[in-house]
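Visitor: 3D, please:
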Amino acid sequence: MSKVTPATRALTAAGVGFTIHAYDYDPEAESIGRQAAAALSEDPARVLKTLMALVDGKSSVCVIVPSDQEVSMKKLAAAVSGKSAQMMKPPEAERVTGYKVGGISPFGQRKQVGTVIEQTALAHDLVYLNGGQRGLQVRMKPTDVRDALKAIVADVIA
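Guide: Below you'll find the predicted structure:
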């Protein structure tokens, strides 16, 4: 497994501190984020999942939430001044981000889109996010995640 991805290149170029953590990815897992948390022996609240959504049927948005939580589409839409939101279909998420589902990182996406991070993620000293490849996580300060992505911080969990 390569530990250099568009995500790690983007973080390095931005001067953001991070560490790389590989784990055995299980494509059959019911929840990729929870499986990553278990494989890393971490609290699922500290392992964040990266999801792609459409707001008002046209605007792509990246949303980052703890792996043990679900996104409220109503709250997500409101966070970006929209009326409605829905999850992107996997082929569309892959096309927009340049990553495969299960390996979507908020960093180094093909087309950078607006990002919303769940406010409770900022309560941790360090969090994990996908590093741009299945089975690869980056660990970093949540404030660095917010700052590097110019993310909106909001309550978006159901």
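
Visitor: CA only for contacts and neighbour counts going forward, please
Guide: Fine.

Visitor: residue closest to the middle of this protein?
Guide: Note on the chain: the residue nearest the mean C-alpha position is T50, at 2.2 Å, using Cα atoms, centre = their mean.

Visitor: I32 versus that one, what's the distance?
Guide: Distance of T50 to I32, given as Cα to Cα, to the nearest Å: 10 Å.

Visitor: please provide the structure for the following sequence as well, for comparison with the first:
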Amino acid sequence: MGKKEAKTNAMRILDRNKISYETISYECSEFIDGLHTAELTNAPVEQSFKTLVVQGKSKNYYVLVIPIAEEIDLKQAAKVLGEKSVEMIHVKDILQVTGYVRGGCSPLGMKKQYKTVIHDSALAYDSIYISGGRIGSTIRLNPQDLAKTAAAVFEDVVMKDSRPS
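Guide: This next block holds a predicted model:
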């Protein structure tokens, strides 16, 4: 009999909300970046999203789900979130704030439901790939289903391409 993958909080929340998703497991014992994860899972880079946590001047935490090859535009994110400014939380605080480890941070199933923004490029796809809630686990799901489950909004919060055209 095959080994059944233990469910993460993210998967349990999707199950509870009757959201259809696919889990993809990959061999990995430590943090690797999203580009390497996409490579290991054969997920298209442009459909692969990373989960980042920022803290606003108000001390509130926010979750940003952005394409793995992009960087957050902190000024734009602050504007979208209604904050004077936001900054990335320290790596050492990820577990305490989210309940997840670095590299296994899913926008679903954190210790608290933080205000969540999904980059609007996700709307171009039937499915996107996000962390499954542990290192070695990816979830493929519909971006609208993710937004509904995470009570998220779609906004543009990434750096504009600064390369000359």
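
Visitor: how close are the two chains, by TM-score?
Guide: Taking TM-score structural alignment, normalised by the length of structure 1 as the basis, the two superposed chains have a TM-score of 0.93; 156 aligned residues with a Cα RMSD of 1.5 Å.

Visitor: circling back to that earlier point, secondary structure class for the residue nearest to the centre of structure 1?
Guide: Following DSSP: H, G, I helix; E, B strand; the rest coil, the label given to T50 of structure 1 is strand.

Visitor: name the residues of stretch 38-46 of structure 2 that are buried.
Guide: 38, 41, 43, 45-46 (16 or more other Cα atoms under 10 Å).

Visitor: next, count neighbours for the closest residue to the residue nearest to the centre of structure 1 other than its chain neighbours.
Guide: In this structure, T50 of structure 1 finds its nearest non-sequential neighbour in I64, 4.8 Å apart by Cα to Cα, 6 or more residues apart in numbering. Using other Cα atoms under 10 Å, I64 of structure 1 is surrounded by 27 other residues.

Visitor: I64 of structure 1 corresponds to which position in structure 2?
Guide: Alignment note (TM-score structural alignment): I64 of structure 1 maps to V65 of structure 2.

Visitor: so that match sits right up against V54, yeah?
Guide: No: counting by Cα atoms under 8 Å, V65 of structure 2 stays clear of V54, with 11.0 Å between them.

Visitor: which residues touch P107 of structure 2?
Guide: Contacts for P107 of structure 2 (Cα atoms under 8 Å, 6 or more residues apart in numbering) come out as 10, 51, 63, 65, 116, 130-131, 150.

Visitor: any idea how far it is from M88 of structure 2?
Guide: Per Cα to Cα, P107 of structure 2 is found 15 Å from M88 of structure 2.

Visitor: likewise S121 of structure 2?
Guide: Relative to M88 of structure 2, and taking Cα to Cα, S121 of structure 2 is found at 21 Å.

Visitor: can you check A6 of structure 2 too?
Guide: 30 Å.

Visitor: neighbour-wise, which of the two wins?
Guide: M88 (15 against 7).

Visitor: how about the residue nearest to the more buried one when sequence neighbours are not counted, secondary structure?
Guide: Among residues not flanking M88 of structure 2 along the chain, V54 sits closest, at 4.2 Å (Cα to Cα, 6+ apart). Per three-state DSSP, the secondary structure class of V54 of structure 2 is strand.

Visitor: residues in contact with V54 of structure 2?
Guide: 61-64, 86-89.

Visitor: show me what it lines up with in structure 1.
Guide: So, by TM-score structural alignment, V54 of structure 2 is matched to A53.

Visitor: against the centre of structure 1, work out the most remote residue.
Guide: No residue in structure 1 sits farther from the centre than K83, which is 22.3 Å out by Cα atoms, centre = their mean.
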